[in-house]
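Student: Attaching a predicted model along with its sequence, questions to come.
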Amino acid sequence: MSTVLTPPEESLTPAPVPDWLMPPPQGFTAEDLDRLTGLPPHTELIDGSLVLVSPQVDYHALAISLFETALRRQAPDTLRARREMTVRLGKRQRPEPDLLLIRADADPGPKRTFYQPSDVLLVAEVVSEESAERDRKRKPQLYAKAGIPHFWLVEIVNAALEVHVYQLDEVTESYALLGIHRDRLELPAPFPVDIDLTELQRM
């Protein structure tokens, strides 16, 4: 005679659905990123929608580290370099740039989860395959509209870095391209910057 094993009753109860899988009718707000539990790391909010980030590829992570180290070493005492922190640009906008240059007096301590646009002098995005559309189009629009003065778009082309440098045109609230840099990034603003881009290949 065969025996049918019935699982315990509690095992038939479905696991609760995380709050962030059920967006409200008007979309999520900037405050929700701090309220929702169980969000994957580096979740962004763009146009009221949560953007879940894929795992980084090696070159993407190395490129961020290269720029972060250089900015920390070269920035004046009035500025601080940060990586992968969100910026609250509006009620339903809280993107997470790969790199930020913030004013030193805007950093109040270890519990900060986001910055205001007025805190930020520079944002940089290192383009990855899954985020290319956002990095090249939507996020620069949001950063410019919020008045962030400088934007770098970093492309990885055949294992080499290519940096597109933009500066805000306050009249049009959009970024103007100042130049495309390969091998070396030398700039007078937002402070004198000199970064050997070929270092990526030696990391």
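Tutor: Nice, I can see it. Numbering: from 1, shown residues only.

Student: switch to C-alpha atoms for all contacts and neighbour counts from now on
Tutor: Noted.

Student: The residue lying closest to W20 once chain neighbours are set aside: neighbouring residues, count only.
Tutor: Sequence neighbours aside, L36 is the residue nearest to W20 in space, at 6.4 Å (criterion: Cα to Cα, 6 or more residues apart in numbering). L36 has 11 neighbouring residues, counting by other Cα atoms under 10 Å.

Student: where's L36 relative to S49, distance?
Tutor: 13 Å (Cα to Cα, to the nearest Å).

Student: And for D105?
Tutor: Applying Cα to Cα, the value for D105 to S49 is 31 Å.

Student: out of the two, which sits in the more crowded spot?
Tutor: Legend: neighbour count by other Cα under 10 Å for D105 and S49, higher for S49 (18 against 10).

Student: residues in contact with the more buried one?
Tutor: The contact partners of S49, taken as Cα atoms under 8 Å, 6 or more residues apart in numbering, are P23, G27, F28, R92.

Student: List the contacts of the closest residue to P40 other than its chain neighbours.
Tutor: For P40, ignoring the flanking residues on the chain, the nearest one in space by Cα to Cα, 6+ apart is L52 at 6.9 Å. Applying Cα under 8 Å, 6+ apart to L52 gives the contacts P40, H42, T43, E44.

Student: Ok, D107 next?
Tutor: By Cα under 8 Å, 6+ apart, no residues touch D107.

Student: Put this next to the previous one:
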Amino acid sequence: MPDVSSAFEYWPAPPPWGWSVDDLDHLPCEGPNGEPDFFRHVELIDGALVFMAPQQRFHQRLIQEFTKRLDDQAPGYLAAVHRMDVKLGPRTRPCPDLMVIDAEAAADNARTFYESREVHLVVEIVSPESVERDRKLKPLRYAEAGIPHFWRVEESDGRPVVYVYERDPATGVYTPTGIHHGHLAVQVPFPFEVDLDQLVK
């Protein structure tokens, strides 16, 4: 079991050696100064801890409704999960809003993260504080890890807009395949269709 206590000597800066993905499973419940639930919503990006802001209701509703509909329409070998970590490397372990993963992996209730090879789709719902990460940094890292599909969801006049990307195996980067307003219909990673405006009503 990693001993993370020595890292707090450098708080709030990360320790010189950086945080590792295994450290997240051993962070204490309280913060360095006794703050309750301090590490409850934290991601690891390039060896640095990133604290997530409280969710807006729009964000929460989209996570719930997208997860339900993806799970309902997914083939039996896949399952949709939300707010679970994915390990992209020894120093990067983000917590996407939702993912479609191997059903076998989803059935393991002891898991705290999934390996990138188990992930077929990542969906990030952009919030005001996460724009740069969700538009630029995270898609780059997901593509580098080989995750084949990425969707970014943004708000426009109170309605969701979905930007769909597929990883080009020749370049290893995501290529945009569509921008969807009002209605989303795709064939990969499996046939899926949803009325986007109904997700927030």
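Tutor: Happy to help now that I have it. Just so it is clear, the model here is predicted, and its values are computed rather than measured.

Student: coming back round to it: out of the contacts of L52 of structure 1, which comes closest to E84 of structure 1?
Tutor: Closest approach between those and E84 of structure 1, by Cα to Cα: H42, at 7.2 Å.

Student: Could you double-check that the closest one lies in contact with P55?
Tutor: No. Between H42 of structure 1 and P55 there is no contact under Cα atoms under 8 Å: 10.0 Å.

Student: Helices of structure 1, start to end?
Tutor: For structure 1, the helices defined by DSSP state H cover 32-35, 58-74, 132-133, 139-145.

Student: so which of those helices gets nearest D119 of structure 1?
Tutor: helix 139-145 (12.4 Å).

Student: Which secondary structure elements does the closest one sit against?
Tutor: The contact analysis (3 or more Cα pairs under 8 Å, 6 or more residues apart in numbering; DSSP states H and E) places helix 139-145 of structure 1 against strand 174-182.

Student: what's next to the strand it packs on, contact-wise?
Tutor: Contacts of strand 174-182 of structure 1 (Cα under 8 Å, 6+ apart): 140-141, 144-145, 151, 161-169, 197.

Student: Report the two of the residues you listed separated the most.
Tutor: Taking every pair in the contacts of strand 174-182 of structure 1 and measuring Cα to Cα, the maximum separation is 29.0 Å, between K145 and L197.

Student: So the most centrally placed residue in structure 1 versus V17 of structure 1, what's the distance?
Tutor: Nearest to the geometric centre of structure 1 sits P97, at 2.1 Å (Cα atoms, centre = their mean). Distance of P97 of structure 1 to V17 of structure 1, computed by Cα to Cα: 29 Å.

Student: counterpart of L52 of structure 1 in structure 2?
Tutor: Taking TM-score structural alignment, L52 of structure 1 has F51 as its aligned residue in structure 2.

Student: try P25 of structure 1
Tutor: That one, P25 of structure 1, aligns with P16 by TM-score structural alignment.

Student: what about that match, neighbour count?
Tutor: P16 of structure 2: 9 neighbours (other Cα under 10 Å).

Student: And the one 4 residues further on, by the same measure?
Tutor: Burial of S20 of structure 2, expressed as a neighbour count using other Cα under 10 Å, amounts to 21.

Student: Also K136 of structure 2?
Tutor: Neighbours around K136 of structure 2, by other Cα under 10 Å: 10.

Student: what do you get for R92 of structure 1?
Tutor: By other Cα under 10 Å, 20 other residues sit near R92 of structure 1.

Student: show me what contacts it?
Tutor: Here R92 of structure 1 is in contact with G27, F28, T29, A30, L45, I46, D47, G48, S49 (criterion: Cα under 8 Å, 6+ apart).

Student: quick check, nearest of those residues to R73 of structure 1?
Tutor: Using Cα to Cα, the contacts of R92 of structure 1 come closest to R73 of structure 1 at L45, 30.4 Å.

Student: Wait, that closest one touches P95, no?
Tutor: Yes. With contact defined as Cα under 8 Å, L45 of structure 1 and P95 form a contacting pair (5.5 Å).

Student: State the distance from the nearest residue to H164 of structure 1 once chain neighbours are set aside to P188 of structure 1.
Tutor: Nearest-residue entry for H164 of structure 1: I180, 4.5 Å, with adjacent residues in sequence omitted and distances by Cα to Cα, 6+ apart. For I180 of structure 1, the distance to P188 of structure 1 (Cα to Cα) stands at 14 Å.

Student: neighbour count winner among those two?
Tutor: Applying other Cα under 10 Å to I180 of structure 1 and P188 shows that I180 carries more neighbours, namely 14 against 8.

Student: residue contacts, T67 of structure 2?
Tutor: Applying Cα under 8 Å, 6+ apart, the residues near T67 of structure 2 are A80, V81, H82, L98.

Student: That one corresponds to which position in structure 1?
Tutor: By TM-score structural alignment, T67 of structure 2 lines up with E68.

Student: Distance check, its match against E84 of structure 1.
Tutor: Taking Cα to Cα, one finds E68 of structure 1 at 10 Å from E84 of structure 1.
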